[in-house]
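**Student:** Kindly generate the corresponding structure for this input.
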Amino acid sequence: MMRIKGDAIMHGEYIIIYIMLDMIFLARYLYIKTQFYKTEGIAYGNSNHYFSEFLIRDDKGYNYVGWVSMNIFSPLHTRGEVYTIYVSKINSKNAVMGNEPTIYLVLSIVFFVFVIFYMIVLALYWLM
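**Tutor:** Prediction:
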């Protein structure tokens, strides 16, 4: 099926969407890396959907219970196991799982690759 060249202009909206998603995931990754510090926590309780509690030892040597909310990995936590988590520098009771920044970074890279690939496809389309 043959397309007219004006049709490719409409596909530029997808590039904008990919760039926006890439920026969102990269911003979340950078926020976690700059506003949280990496530590270990022992799974303490409530390993239900989207919520987990951890016994955390902070950088000053104090123990406290912190929580990870909105986490899809909560049902997989085993009580008493040690997990890598990132604890907020502002509110030390809030944390994110150690694998969450990695997920955001991977998604950011994937959407960046989509943008580059899609721009190459559009450029080749225009050259034909």
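**Student:** Please count neighbours and contacts with C-alpha atoms only from this point.
**Tutor:** OK.
**Student:** what's the longest strand along the chain packed up against?
**Tutor:** Secondary structure of the chain read by DSSP state E shows that its longest strand is strand 36-48. Secondary-structure packing of strand 36-48 (3 or more CA pairs under 8 Å, 6 or more residues apart in numbering; DSSP states H and E): strand 51-57, strand 82-88.
**Student:** Here is a second sequence; please produce its structure as well for comparison:
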Amino acid sequence: MDHALPSATPAEALAAQAGGAVLVDLRKPVARIASGQTIRGAVTRDPFAFGHDDPLTASAAPVILFCVHGHEVSQYGCALLLLHGRQARYVTGGFAALVEAGAPLVPLAAEEHAR
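**Tutor:** Okay, the predicted model is just below:
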């Protein structure tokens, strides 16, 4: 039995976002703030607070999560959403791969920098 979590390439993630999927920046705050950027249209969640009570667990839209490199953090978020019956995938290669694929970047909001 295959227990691999569903993943998306950066190109698939960006296409899915354009088609209505929710793209979630699940990078740890220190990594997100250090970069000073996120992907245009992505919603931000703190992975240390992301849990069963998050509104995304009840989202009808497909959800695609990314962290810095596409390993434990985004895979955790993906697994959590799958437990709630949501359609979820994580981005292979994470934020770094999305940037390399030409994802549109925007500066973090001022309140992000203040944390």
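**Student:** Let me see the TM-score of these two.
**Tutor:** The TM-score (TM-score structural alignment, normalised by the length of structure 2) is 0.25; 57 aligned residues with a CA RMSD of 4.9 Å.
**Student:** Now the helices and strands packed on strand 36-48 of structure 1 in a markdown table, please, with extra columns for distance to residue 38 of structure 1.
**Tutor:** Compiled in a markdown table, these are given as follows (distance: least, CA to CA, whole Å):
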| stretch | distance to residue 38 of structure 1 |
| --- | --- |
| strand 51-57 | 11 |
| strand 82-88 | 4 |
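**Student:** what about those strands, which gets the closest to residue 26 of structure 1?
**Tutor:** With CA to CA as the measure, strand 82-88 is the member of these nearest residue 26 of structure 1 (16.7 Å).
**Student:** Just the buried residues of the closest one, please?
**Tutor:** The neighbour-count check on strand 82-88 of structure 1 (16 or more other CA atoms under 10 Å) flags 82-83, 85-88 as buried.
**Student:** got the angle between it and strand 51-57?
**Tutor:** 90 degrees (axes from the mean of the first three to the mean of the last three CA atoms, to 10 degrees).
**Student:** next structured bit after strand 82-88 of structure 1?
**Tutor:** For strand 82-88 of structure 1, the succeeding helix or strand toward the C-terminus, using DSSP states H and E, is strand 95-97.
**Student:** Please list the residues outside that following strand that contact it.
**Tutor:** For strand 95-97 of structure 1, contacts defined as CA atoms under 8 Å, 6 or more residues apart in numbering pick out 36, 66-69, 71, 83-88.
**Student:** Mind doing that once more with 7 Å?
**Tutor:** Around strand 95-97 of structure 1, the neighbours that count as contacts under CA atoms under 7 Å, 6 or more residues apart in numbering are 66-68, 84-88.
**Student:** Quick one: name whatever helix or strand follows it.
**Tutor:** Next helix or strand after strand 95-97 of structure 1 toward the C-terminus (DSSP H and E): helix 100-127.
**Student:** Centre of the chain to that following helix, how far?
**Tutor:** Chain-centre distance of helix 100-127 of structure 1: 16 Å, with CA atoms, centre = their mean, to the nearest Å.
**Student:** What distance do you get for residue 97 of structure 2 to residue 114 of structure 2?
**Tutor:** Counting by CA to CA, to the nearest Å, the separation of residue 97 of structure 2 from residue 114 of structure 2 is 26 Å.
**Student:** Residue 68 of structure 1: how many residues sit nearby?
**Tutor:** Neighbours of residue 68 of structure 1 under the rule other CA atoms under 10 Å: 21.
**Student:** related to what we said a few turns ago, between residue 97 and residue 114 of structure 2, tell me which one has more neighbours.
**Tutor:** The residue with more neighbours, out of residue 97 of structure 2 and residue 114, is residue 97; 19 against 7, by other CA under 10 Å.
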